[in-house]
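# predicted coordinates and the sequence they were generated for:
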Amino acid sequence: MKKLLILIVTLFVAQISLAQSPMSVVNKTAVIPFENVENQPIFPGGNNEFIKFVGKNFRVPEVEDLRGVLKVTFVIETNGSISDVKVVNDLGHGTAEEIKRVLSLSPKWTAGDHEGKPARVLFTLPITIRN
């Protein structure tokens, strides 16, 4: 009985250790939330300049009583470019297409890094619209 228990435990430990992906593979493609990355990506001029950039370029649709929060996520790549833009909360009337257009105009960011290596960073941007 004791030998059977030791065999089962050994097989269980071996299965767990062999099933894990090497960290080097995971780190190259993993996306880290903005709040969790050690050194966050920086828009040229800082966060205030990013807010100004979006405000200057985003055209609010001329729809009466359009109100709400447009929420978008995107990845800041290791080269500072923006990719994987996803609208989480669309207000309709072309707001999703407009924020995608604005983000496509963005200059490259200074990339973030985590544990001394360049990191892909997930950024969430809420935009309050009151028309």
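Great, that's in hand.
# C-alpha only now, for contacts and for neighbours.
Noted.
# give me the element Leu70 is part of.
If you go by DSSP states H and E, Leu70 is part of strand 67-76.
# mind naming the longest helix for the protein?
When the chain is parsed with DSSP state H, its longest helix is helix 2-19.
# from the chain's centroid, how far away is that one?
Here helix 2-19 is found 38 Å from its chain centre; the criterion is C-alpha atoms, centre = their mean, to the nearest Å.
# same question for stretch 12-26.
With C-alpha atoms, centre = their mean, you get 26 Å for stretch 12-26.
# same question, stretch 59-69
So, by C-alpha atoms, centre = their mean, the centroid of stretch 59-69 is 25 Å from its chain's centroid.
# adding another structure so you can compare the two:
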Amino acid sequence: MAASHFAFIYLLLLLPFSALKAQTFASVPDTAVADVIPEYPGGVQEFFKYISKKFKTPASAGKSLYQGSVLVTMIVDQDGRVIVDSLNYGRMAFYSKKADEALKIKAHNEVDTEIRRMFSSMPNWRPGSIDGRPIRVKYTMPLRISFQ
């Protein structure tokens, strides 16, 4: 990536945790709300630090100025493992007039791979629970990628 490009990635919104939706665990309904929500080791600030430190911007994204917000839907499983459920790129765009179709495809694929790698290599969270039983909890959060 050119030295003039500086990748900046951050989460636009991690909260509200109180609005989390728990996924099915045994007989727990999909609409249940966790009594105890999952927590990243060290809390929210450590989660932000992890994202900032671990996301490696692909050179193709810098060259094509592929930036905007990716909606990341992840599940914190009963054992605290993080699973990427889906990525929505509806708010991402290419801002380089020199980016051809091949570069755009490469940038999109590499950003997708990097987000999935970063979340799947994340340390286990403390899982959410209902009545003391661990449950799966789904989060959706925007992840902002920009070049300054």
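Noted; the coordinates are in hand. Everything quoted here is computed from the prediction, not taken from an experiment.
# average offset of the strand holding Leu70 of the first structure relative to the second structure?
For strand 67-76 of the first structure, the mean deviation from the second structure after alignment is 1.0 Å (mean C-alpha distance after the TM-score superposition for the first structure).
# mean shift of the following helix or strand past that strand relative to the second structure?
Counting by DSSP H and E, the next helix or strand C-terminal to strand 67-76 of the first structure is strand 82-89. Aligned to the second structure and superposed, strand 82-89 of the first structure gives a mean residue distance of 2.2 Å (mean C-alpha distance after the TM-score superposition for the first structure).
# any buried residues in strand 82-89 of the first structure, and which?
In terms of neighbour count (16 or more other C-alpha atoms under 10 Å), strand 82-89 of the first structure has its buried residues at Ile82, Val85, Lys86, Val87, Asn89.
# ok, now which ones touch the corresponding residue of the second structure for the first one?
Spelled out, that is Ile82 of the first structure. Aligned by TM-score structural alignment, Ile82 of the first structure pairs with Val82 of the second structure. By C-alpha atoms under 8 Å, 6 or more residues apart in numbering, the contact set of Val82 of the second structure is Met74, Ile75, Val76, Phe119, Ser120, Met122, Asn124, Trp125.
# do Met74 of the second structure as well
Met74 of the second structure touches Val82, Ile83, Val84, Asp85, Ser86, Lys138, Tyr139, Thr140, counting by C-alpha under 8 Å, 6+ apart.
# test my guess that the last one contacts Val72.
Yes. Because the distance of 5.5 Å satisfies C-alpha atoms under 8 Å, Thr140 of the second structure is recorded as touching Val72.
# quickly list what's touching both of these two.
Contact criterion C-alpha under 8 Å, 6+ apart; residues shared by Thr140 of the second structure and Val72: none found.
# now do the strand holding Leu70 of the first structure and strand 82-89, the angle between them.
160 degrees (axes from the mean of the first three to the mean of the last three C-alpha atoms, to 10 degrees).
# how distant is the longest helix seen in the second structure from the center of its chain?
If you go by DSSP H, the second structure has its longest helix at helix 101-120. From the chain centre to the centre of helix 101-120 of the second structure is a distance of 13 Å (C-alpha atoms, centre = their mean).
# list the helices and strands it packs on?
helix 59-64, strand 66-76, strand 82-94 (3 or more C-alpha pairs under 8 Å, 6 or more residues apart in numbering; DSSP states H and E).
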